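sharing a model prediction with you, sequence too.
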Amino acid sequence: MSALPDALPAPHPNPLAETLARLDARIAEAGADRGRLLDVRALAERTALGEGEVRGLLDGGAPVADRVDDRVRGRVRALHEAYVARSGKRAGEVGREVAERLSISPEWARRLLLGRKMPNVPDLTELAAFFGIEEGVRFFTDPAAAVLNRELGRALAELEGDADDDGPLVEFATRHGVVTLALRGQRLTRRKQEALAVMLEGLLGVDDEEAR
């Protein structure tokens, strides 16, 4: 009879739980407001998940069981609704743009965007490009915990200084003794950071002149 192993292999860690633990540690160190930093509404919009689902995952709850096709159709619908609200375009106009991009009829595009029909892989690839989704098809197919973990990983990288330690806004904050900059979950490119820092410098300069 073969000998038993000395120790059982360690269970595979939960990536989302690990990311949340690291985020909570950083938030505690900074004395920040967890609810503001991990804004449920903003995270839901960026992940195309429901606010209730995001809130549950942030609180350590178990992911809701779902089917892949329901997952895909729901996220397409959520992206479409957010895009319409953000762009100010009419749903019909967006539908025609998607129909032209996917080389399908406007009616079929409407059904896809409303989550009534399941898109194929080529259509999902084009929809990801249309909505500016860097992750491509897996954004629609990955489980909710994986999608949220990816988004939180970006926030963690920023808190840990992996995302542009010496960025213009960090330099500005250090120079002027600013404790925190609340951008409500928005990730800014270096060019946008530079523009915002210049604008803030100008505003502070005006204040200094008025105080003299």
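Cool, the structure landed.

rest of the way, CA atoms for contacts and neighbours
Will do.

what about Asp164, neighbour count?
13 (other Cα atoms under 10 Å).

three-state assignment of it?
Asp164 falls in the coil class when you classify it by DSSP: H, G, I helix; E, B strand; the rest coil.

identify the residue spatially nearest to it, adjacent ones excluded.
The shortest distance from Asp164 to any residue that is not its chain neighbour, by Cα to Cα, 6 or more residues apart in numbering, is 7.6 Å, and that residue is Glu158.

what is the burial count for Asp59?
If we define neighbours as other Cα under 10 Å, then Asp59 has 11 of them.

returning to what we had before: which element is the residue nearest to Asp164 on?
Here Glu158, judged by DSSP states H and E, is contained in helix 144-159.

what sits against Leu203?
The neighbourhood of Leu203, defined by Cα atoms under 8 Å, 6 or more residues apart in numbering, contains no residues.

any idea how far it is from Val76?
Using Cα to Cα, to the nearest Å, Leu203 is found at 41 Å from Val76.

for Ala155, same thing?
Ala155 sits 24 Å away from Val76 when distances are taken as Cα to Cα.

more neighbours, those two?
Val76 (25 against 21).

buried stuff in the strand or helix carrying that one?
Assigned by DSSP H and E, Val76 falls within helix 68-87. For helix 68-87, a neighbour-count test (16 or more other Cα atoms under 10 Å) marks 70-81, 83 as buried.

also this one, for the comparison:
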Amino acid sequence: MNESPPPLPETLARLDAQIAEKSLDRGEVLDTRALSGRTALPEGEVRALLDGEAPRDDKVDDRIRGRVRTLYEAYLAESGRRPADVCREVAARLGISDKWARSLLNGDKMPNVPDLTRLAEFFHIDQGTKFFTDPAAVALNGALQRTLRELEGTAEDGPLLKFTTRHGVITLALRGRRLTPRKQEALALMLESLLSGEEAER
């Protein structure tokens, strides 16, 4: 059975200890915008939690609707697709009308559990419905665990992490955790080639 992660304050204390020990930039390691994207939490809320502020009180319904809307808006921005096309596809996936799908995606209506499960699948959310229902501190804490394991040396190293830590480029290694293994491998090979070429010219 997997152990539960430590609470957020402990995670942040351990992260800050590693950041200080390795002389890293806290803003780069704990990238507010990236964490917001990974958790569907507003940047301001992520920043407040990273600064040690108490999480704000919220209702589960508001939490779910807000995260669905945030995911939808991020998906539109990243994919460049038209809202009408996305609503139509979601409606087909959920077996509902386009109008109801639009209301769900805009956060105007509350999805039921089956719809929420299918929305998690549509947006490729590994955590399933927990992604939408976990309190903000729990969601952020979960997103920070990978970073903590990498800094403490307990994560399973990907190709980019192995390469960049070997060359002392810690912040690039941390940013690379958002790339797929194939993209990490390609970037590591490209950097290896560039560095090898520089050494040959000396």
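Received, thanks. In this text the structure is predicted, and so the values were computed from the model without any measurement.

return the member of the buried residues of helix 68-87 of structure 1 nearest to Ala144 of structure 1.
Ala144 of structure 1 lies nearest to Arg71 out of the buried residues of helix 68-87 of structure 1, by Cα to Cα, at 8.5 Å.

can you tell me the centre-most residue of structure 2?
For structure 2, the residue nearest the mean C-alpha position is Arg38 (2.0 Å; Cα atoms, centre = their mean).

counterpart of it in structure 1?
Taking TM-score structural alignment as the criterion, the aligned counterpart of Arg38 of structure 2 in structure 1 is Arg46.

which non-adjacent residue is nearest that match?
Across the structure, with Cα to Cα, 6+ apart as the measure, the residue nearest Arg46 of structure 1 apart from its sequence neighbours is Glu151 (7.8 Å).

ok, now which ones touch the one you found?
With contact set as Cα under 8 Å, 6+ apart, Glu151 of structure 1 has these partners: 43, 46-47.

repeat that for Leu23 of structure 1.
Contacts for Leu23 of structure 1 (Cα under 8 Å, 6+ apart) come out as 156, 159.

what count of nearby residues applies to Thr133 of structure 2?
Neighbours of Thr133 of structure 2 under the rule other Cα under 10 Å: 18.

what number of residues lie near the aligned partner of Asp24 of structure 1 in structure 2?
In structure 2, the residue matched to Asp24 of structure 1 (TM-score structural alignment) is Asp16. Here the number of neighbours of Asp16 of structure 2 (other Cα under 10 Å) works out to 17.

run the angle between the helix or strand containing Asp16 of structure 2 and helix 136-152 for me.
In this assignment (DSSP H and E), Asp16 of structure 2 forms part of helix 8-21. Angular relation of helix 8-21 of structure 2 and helix 136-152 on a 0 to 180 degree scale: 30 degrees, by axes from the mean of the first three to the mean of the last three Cα atoms, to 10 degrees.

next structured bit after helix 8-21 of structure 2?
Tracing the chain C-terminally past helix 8-21 of structure 2 and defining elements by DSSP H and E, one meets helix 26-29 next.

packing partners for that following helix?
Helices and strands touching helix 26-29 of structure 2, by 3 or more Cα pairs under 8 Å, 6 or more residues apart in numbering; DSSP states H and E, are helix 8-21, helix 170-175.

which one of those helices is the most hemmed in?
helix 170-175 (a mean of 18; mean count of other Cα atoms under 10 Å).

just how off-centre is it within its chain?
The gap between the average C-alpha position of helix 170-175 of structure 2 and the chain average comes to 15 Å, counting by Cα atoms, centre = their mean, to the nearest Å.

tell me what it is packed against?
Counting contacts by 3+ Cα pairs under 8 Å, 6+ apart, the secondary-structure elements packed against helix 170-175 of structure 2 are helix 26-29, helix 159-166.
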